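[1] Need a 3D model of the sequence below.
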Amino acid sequence: MSSSPSQPSRLARHHAIAAAIALLALQLPPGAQAQAAPATAASTDFHIPAQPLDQALAQLARQAGLQLLAAPELVQGRRAPAVEGRLSTTAAVARLLRGSGLEGHVSQGTLVVETPAGTGSLPEVTVSAVGETTTTEGSGSYTTGLMSTSTKLPLSIRETPQSLTVVTRQKMDDQGMLSIDDVANSATGITINRWSDDRARYFSRGFVIGSFLQDGVPVSYETDTSTYDTMAMYDHVEVVRGPTGLMTGVGDPSGTINFVRKRAPRTTQRSATLRAGSWNQAVGEIDVGGSFNEDGSARGRVVASLQSRDHFIDGYGSRRQLLYGTAEFDLGRDTTLSVGGSYVNEDNPGSQWMGVPMGFDGSFLDIARSRRFSPSWSKWDKKEVSLFADLEHRFDSGWKARLAARALQAKSALDGAYLVSGGLDELGRTRYDVAGGLYDYDKRQLSLDASAQGPVRLFGREHDLAFGVSRRTIRWSDQGYSYLSPTGEWLIANGVDPYTWNPDSLDRSGLMAEDLWTRRQKTTLTSAYATGRFLLAEPLNLIAGARLDWYDFTNAQRQGSWSREREFSEKAHATPYAALTYDINKTYSAYASYTSIFRPQDFLDVSGSMLAPVEGRNFELGLKGNYLDDRVNLAVAVFNTTQDNLPQAITDINSCTVKTNCYRSVGKVRSKGLDVDISGEVLPRLNAGFGYTFTQAQIASDSTEGVKGAPYASYTPRHQLKLSAMYHLGGELGAWRVGGGLRYQSRTTSESLTSAEGYVIRQPAYAVADLVVGWRVNQQLDLQVNISNLFDRRYFETLGTNNGGNYFGMPRKVLLTARYQF
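    Here you go, the predicted structure:
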């Protein structure tokens, strides 16, 4: 093998140690060395996942038909981003090495990787540039490359004119995130609000998030049945703050959460993870993937997880199982079919429906965090089956077409009792009454989406377009009944002392059943959408789009002689979106965006009539920046959202004339505030995430249901600060890492829920700190300990009313993790 005349000494050194290079253990297939190397300018289909740099270079060489020459000391211990798509070899090498301090060139059919001429030594780099990929697994990063959750266009975080946070696989592993609650606690601006131990809502900018995405396909989030408490199957989670009607149809102004699943790898990877923690927590996970054939055109992956734990609440436990499988097939050079599914089962014995009571004046009762206010026979069990299929075709012009389908069935079985309104006894002591019931929910969804995306050239400039059609059908089939006392009363116990409540004291055998309640509901959303990024001038882009929605809703409820049927439809409702982005320089860009809000509601008022649809608009101004070869992203945004007809739950359920919860409209509500988000490798070996949010949500005009200036959703904080970090030590301690997290939020109150009842519950501001220590024993085994709520801060995560809806935050918790890769 000959070298170029300008580099004889370097190539001679490489030849001398070539036999010892670990990379050459991954040799080309027989006969490949005899093949003529393609010209570096020719395009090749590269499929290289994020992985250690030495392995990534070996894969690139195989796929390009080249030999590989690189000194082990240059590439070992470094990571490379994923490279996907049809590229020239030169472009693929540049992407793979970006941010590494190395350079590569092809000489005589050999890919040579070396330090740039005149460079004495390399800076230590542990996290690669993210590159043009949506996959975060194996990147070692706290940020990502491309994403399309906000606009359907494959944009980087900097190019996306909206506030967003990405929780990568690395961050989930570092911070010991096992559930959606863990992700929400880490994501900028997201607040958890519980309706029960196993039923939570997620708020952003003062409003509830009603729709999720799975791989970019909208699905309805059903609090009663949805199962997102096993995160082992996901590569990363994208959290968008602000309206997302362009993606989800009838849009929530709060935002959306996109769960991006793990993909089937082309190279074999296997790992086993064991976890043990506080309250008898035990978790086992197996993750196996790889190619079914030699060329990697057929590949698959299976993830299985078993979780078992008690909780800090006495008598409450969880047993959860996850099985996820996916397979991908290259149907020719440019077409890929991906199919798969998941099964989740959750058994939650002892689950509370209503949480901890308060004093009738809103004061905290002196109750231990471990105390449970549900009978020993209570439960909230869930089961979910999901199937998906994606077909993608890539055209030589750079366009992509995609067909996607998601089918989901989620069921829950709940049985329990909860505290309701009571009073003071003759001695002035707090006493509550008890009600209960048994219910079964069955919710099914089918989501279909056909889309295309690619570049177009108009007026001498290149632009990007995306368009498509979608259809989503949601069916509910629910039934159940309230318990009645042996004498036929709705209250099954009276005068309960919250200090001495005994979960075994309520005997279910003597209870009677009220008339069976049934609910049959169907929602159909048919949509057509289009969006584009248009280069108006060299630094100025217009991102504009619109969505047309056809919405049909029917609901029928029956119980005994009572019945109620409702219908609502909307034809070709338009949701416009527009944003201007301006590239200030290579680091910073600014944007301004506008979108409208429209969301039909299925909530009933006290008389049984449907609330009018929510309508409004959102304005946002922002600044984006990226640094260090895209390894760090910065985003700052101010927003102003106005909505009409937002719902507020009626706390006095006795005033409801319907058989389910009822609501009132609070008129016009305005939410305004500030988002700041920074994430990535901010210093060598230091991954960090910083998020700050200020949100002020208030009733903006007087109405019969609200007074101007009164708070809306006062149980969400105005100020939130979230920090997370992981530092990898260097030198002799290079196998060790240390990190942690910090969450701070300002005070919250129940004012928007209970002020009309004459009392307010107040949770003072608090901060919670976490600690992480990890040790990489060898290339296969990794050990880690996570300590959550390090200083054991006592606080209420959710505020409700005096008879319940109040939930303690988790006390100090320890989680030990051992992960083995083989």
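[2] From here on, just use CA atoms for contacts and neighbour counts.
    Will do.
[3] Spit out the contact partners of the closest residue to Q214 other than its chain neighbours.
    Closest residue to Q214 apart from its sequence neighbours, by Cα to Cα, 6 or more residues apart in numbering: F259 at 4.9 Å. F259 makes contacts with F212, L213, Q214, D215, G216, Y234, H236, V237, E238, as judged by Cα atoms under 8 Å, 6 or more residues apart in numbering.
[4] elements contacting the strand or helix carrying the first one?
    Here F212 is covered by strand 211-214, with elements defined by DSSP states H and E. Secondary-structure packing of strand 211-214 (3 or more Cα pairs under 8 Å, 6 or more residues apart in numbering; DSSP states H and E): strand 217-220, strand 255-261.
[5] Try it again at 10 Å.
    strand 217-220, strand 234-241, helix 245-248, strand 255-261 (3 or more Cα pairs under 10 Å, 6 or more residues apart in numbering; DSSP states H and E).
[6] Nearest the geometric middle of this protein, what residue?
    In the chain, the centroid-proximal residue (Cα atoms, centre = their mean) is V237; its distance is 3.6 Å.
[7] check contacts around P357.
    Contacts for P357 (Cα atoms under 10 Å, 6 or more residues apart in numbering) come out as 363-365, 367, 373, 418-420, 430, 432, 498, 800-807.
[8] one more, for comparison:
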Amino acid sequence: MFMRGGQISTLRNGIDLTPIYRGPVPEDAAIIDRVEFMKGPSLFMNNIGDPAGTFNVLTKQPTGTPHYSATAMLGSWNLYRLAADLDGVLDAKKKLQYRLNVMGMTSESFVRYDYNRRLVLAPVLKYQFSDRTSVTAEYTYQQFQYALISPIVMTPNGYASLPRDFTIHEPSLKPYQVRDHTGFLTFAHAFNKNWSLTARASLLQNDYEGMYMWVTGVNPANPNLLLRNPKYDLVRMQVYSQQVFVNGKIRMPGVTQQILAGVDMNQKQVLGDIYVTYDTYTDAAGKTQPRYYPLHIDAPEYQIQTPDYRTPGGLTHGNTDQSIRYYSLYALDELTFFREKLRLTLGGRFTAVNTHNNVSSVETSSKDQVFTPRVGLSYSIQPTWSVYALYDQTLIPQAGITSAGEAIRPLEGINREIGVKKDWLDGRWNTTLSVYHIHRSNIVATDPNNALYRLQVGKTHAKGIELDVVGEVLPGLNAVINYAYNDSKIDSDVNPQLIGARTPMYVKHVQNTWLNYHLPGSKLSSFSVSAGYQYQGGRGERYATAVQHPGPDYFRLDGGIGWHCKHLKVNVLINNILNKTLIATPWYRNGLYYWVAQAPLNARLSMHYVL
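    Modelled structure (predicted):
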């Protein structure tokens, strides 16, 4: 996900579980309790991440109150989904609590030959020693099977010039398999009403294996003839994280301090045989060449047979072995003055990072030690009106190697931001207006010439304005409205032609609106209607280029209707109501336009039953 000129960080339950190379595997909705988007002042409580912000996925936990529900969903392209959520206790004193979520799904796609199978199992056990102390053990297993790991298409004829269902895939290829194992062990203790301690250990293991087609060029005599070659991936990504922190409050005459201090330890590794060109032949000169399977974009013919493949010796004989180890000490102190009208936040983090890379038998390593300070100031002009300003330095450890054999350095960022927040109509809705200026150095992107390598942009800047409106703007009408203007460019780079170019995945204007209206009157109060849209204008490419090939503007209109009673909720959601041709991730390379087609008009019906 990109925001404010950069790719924002992902956390699960407040922990950095983002693997090297790819992912993490997205959390299924069945296990998600809520998602926190953090930017500006709220980002101060976050750990390592991009200066633009982060989003934190909080998984479902035992509540201590028995609750049982089931959800069924069906939709376009033979979508069928069943999920169950069991929340209860295992003893009379309610000390041993559990939560179990299970989900199964099968779906086809608007893309030819594509399909998706999913299975999720997520048990959680919590033991409440007392009202102050608890231990929670959590495990999540997710299994995915895709025909296409990514439905990217390409043509020399411009963006969105192919039918939506076009694919470069071959149904004879084995499906792409993904398995995700994630675990948490959390100890929480409250010393008193002001001070608490939390210790958490977590692990993640993602296993990928599969085959897919990739286009490396076109036939010079006929540009509409794509030259496809099958690729193979065998990847294991692991993350181990340990976190201990204390949170407390100190009250003194005239000032209150809210203190957060802790230590983070994180170890990441990726082993794999990635982007393997296994289907080859030896030409007359004795050189190994990829074997191509031509595909005409105007009259595609499929059902060819390709050889099967698996890396001899498995993961230990792959082309990639990379690791990151980092250790952080951090402290944050929010001081409040004048009956909590004035708030001063001071913080800092010291991080030591070690990386090691072995890609195609080329080895590099790096060591970095960085201190990143944070300063914030906010003032409540009135009980419903406040202003803030902040200065925030951040760091993201990164692994990788360039095609020149150089190690990738950590991403460093600086965010300067001011803003105004206002509550309206007794807090029923609120607005936030912010202005930011962000500097980044050492941004990483995949090398478009070889997926095993990385590109490292020198320095970039992003500046912009954001406006958010959230709440009940009229009786029964709830709204989420936001607008963002962003201007982000490359300031320095090893390639001087890129200086002044737009940053990867640049979007100048973003405007989203979602409205939900509960019908008035006793007979209609069980019904609700929803509608909203997403707009993106001034879209850039996936990679920075000296000559721009911007993507088309994006506008999608969605809507739905809902009904509920005591035990049952029924919702119908219609996406892309206007049936517009939409694309994502556009870029241009070697005479080809690349993109991912978005779904046409489609619908889903969901039924949620609570016992």
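[9] For the nearest residue to Q63 of structure 1 once chain neighbours are set aside, the count of nearby residues, please.
    The shortest distance from Q63 of structure 1 to any non-neighbouring residue, by Cα to Cα, 6+ apart, is to F46 (6.7 Å). By the measure other Cα atoms under 10 Å, the count of residues near F46 of structure 1 is 20.
[10] quick one on the thing from earlier: which position in structure 2 pairs with the residue nearest to Q214 of structure 1?
    By TM-score structural alignment, F259 of structure 1 lines up with V57 in structure 2.
[11] how would you label S130 of structure 2: helix, strand or coil?
    coil (DSSP: H, G, I helix; E, B strand; the rest coil).
[12] so it sits right up against L96, yeah?
    No. S130 of structure 2 is beyond contact range of L96, at 11.0 Å (criterion: Cα atoms under 10 Å).
[13] what about the aligned residue in structure 2 for G734 of structure 1, which SS state?
    Taking TM-score structural alignment, the alignment pairs G734 of structure 1 with S525 from structure 2. Using three-state DSSP, the secondary structure recorded for S525 of structure 2 is coil.
[14] Return the residues in contact with S525 of structure 2.
    G476, H518, L519, W563, H564, C565.
[15] again, 7 Å this time
    The contact partners of S525 of structure 2, taken as Cα atoms under 7 Å, 6 or more residues apart in numbering, are H518, L519.
[16] how near is Y309 of structure 2 to M103 of structure 2?
    Distance of Y309 of structure 2 to M103 of structure 2, given as Cα to Cα, to the nearest Å: 31 Å.
[17] Between the two, point out the one with more neighbours.
    More crowded of Y309 of structure 2 and M103, by other Cα under 10 Å: M103, with 22 against 14.
[18] what's the counterpart of the residue nearest to Q63 of structure 1 in structure 2?
    In structure 2, no residue is matched to F46 of structure 1 (TM-score structural alignment).
[19] can you check L391 of structure 1 too?
    So L391 of structure 1 corresponds to F187, using TM-score structural alignment.
[20] secondary structure class for its match?
    Per three-state DSSP, F187 of structure 2 ends up strand.
[21] List the contacts of it.
    By Cα under 7 Å, 6+ apart, the contact list for F187 of structure 2 reads S134, V135, T136, T198, A199, R200.
[22] Any chance of a ChimeraX selection covering the buried ones in the residues you listed?
    Per 16 or more other Cα atoms under 10 Å, the buried members of those correspond to this ChimeraX selection:
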select :134,135,136,198,199,200
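[23] Which one of the contacts of F187 of structure 2 is nearest to E541 of structure 2?
    Of all the contacts of F187 of structure 2, E541 of structure 2 sits closest to R200, with 39.0 Å by Cα to Cα.
[24] That closest one touches V244, doesn't it?
    Yes. R200 of structure 2 lies in contact with V244 (Cα atoms under 7 Å); the separation is 6.4 Å.
[25] Which ones among the contacts of P357 of structure 1 lie within strands?
    Within these, residues falling in strands by DSSP state E are Y418, L419, V420, T430, Y432, Y807.
[26] Let me have the residues you listed in JSON lines, adding neighbour count and distance to F292 of structure 1 as columns.
    Formatted as JSON lines, these follow (neighbours: other Cα atoms under 10 Å; distance: Cα to Cα, whole Å):
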{"residue": "Y418", "neighbour count": "24", "distance to F292 of structure 1": "53"}
{"residue": "L419", "neighbour count": "27", "distance to F292 of structure 1": "56"}
{"residue": "V420", "neighbour count": "22", "distance to F292 of structure 1": "58"}
{"residue": "T430", "neighbour count": "19", "distance to F292 of structure 1": "66"}
{"residue": "Y432", "neighbour count": "22", "distance to F292 of structure 1": "62"}
{"residue": "Y807", "neighbour count": "23", "distance to F292 of structure 1": "48"}
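[27] hang on, the earlier thing: between S130 and L96 of structure 2, which one's more packed in?
    Neighbour totals were compared for S130 of structure 2 and L96, and L96 leads with 20 against 10 (other Cα under 10 Å).
[28] Report the two of the ones in strands among the contacts of P357 of structure 1 separated the most.
    T430 and Y807 (18.9 Å).
[29] Could you list which residues are in contact with whatever residue of structure 1 lines up with Y302 of structure 2?
    Aligned against structure 1 by TM-score structural alignment, Y302 of structure 2 finds its counterpart in P503. With contact taken as Cα under 7 Å, 6+ apart, P503 of structure 1 is in contact with F373, S374, P375, S376.
[30] circling back: mind listing residues that contact the strand holding F212 of structure 1?
    Residues from elsewhere that reach strand 211-214 of structure 1 (Cα under 7 Å, 6+ apart): P218, V219, S220, Y221, T248, T256, I257, N258, F259, V260.
[31] and if you look at stretch 586-598 of structure 1?
    Residues external to stretch 586-598 of structure 1 that are found in contact with it (Cα under 7 Å, 6+ apart): 161, 250-251, 253, 575-583, 613-627.
[32] Fine by me, thanks again.
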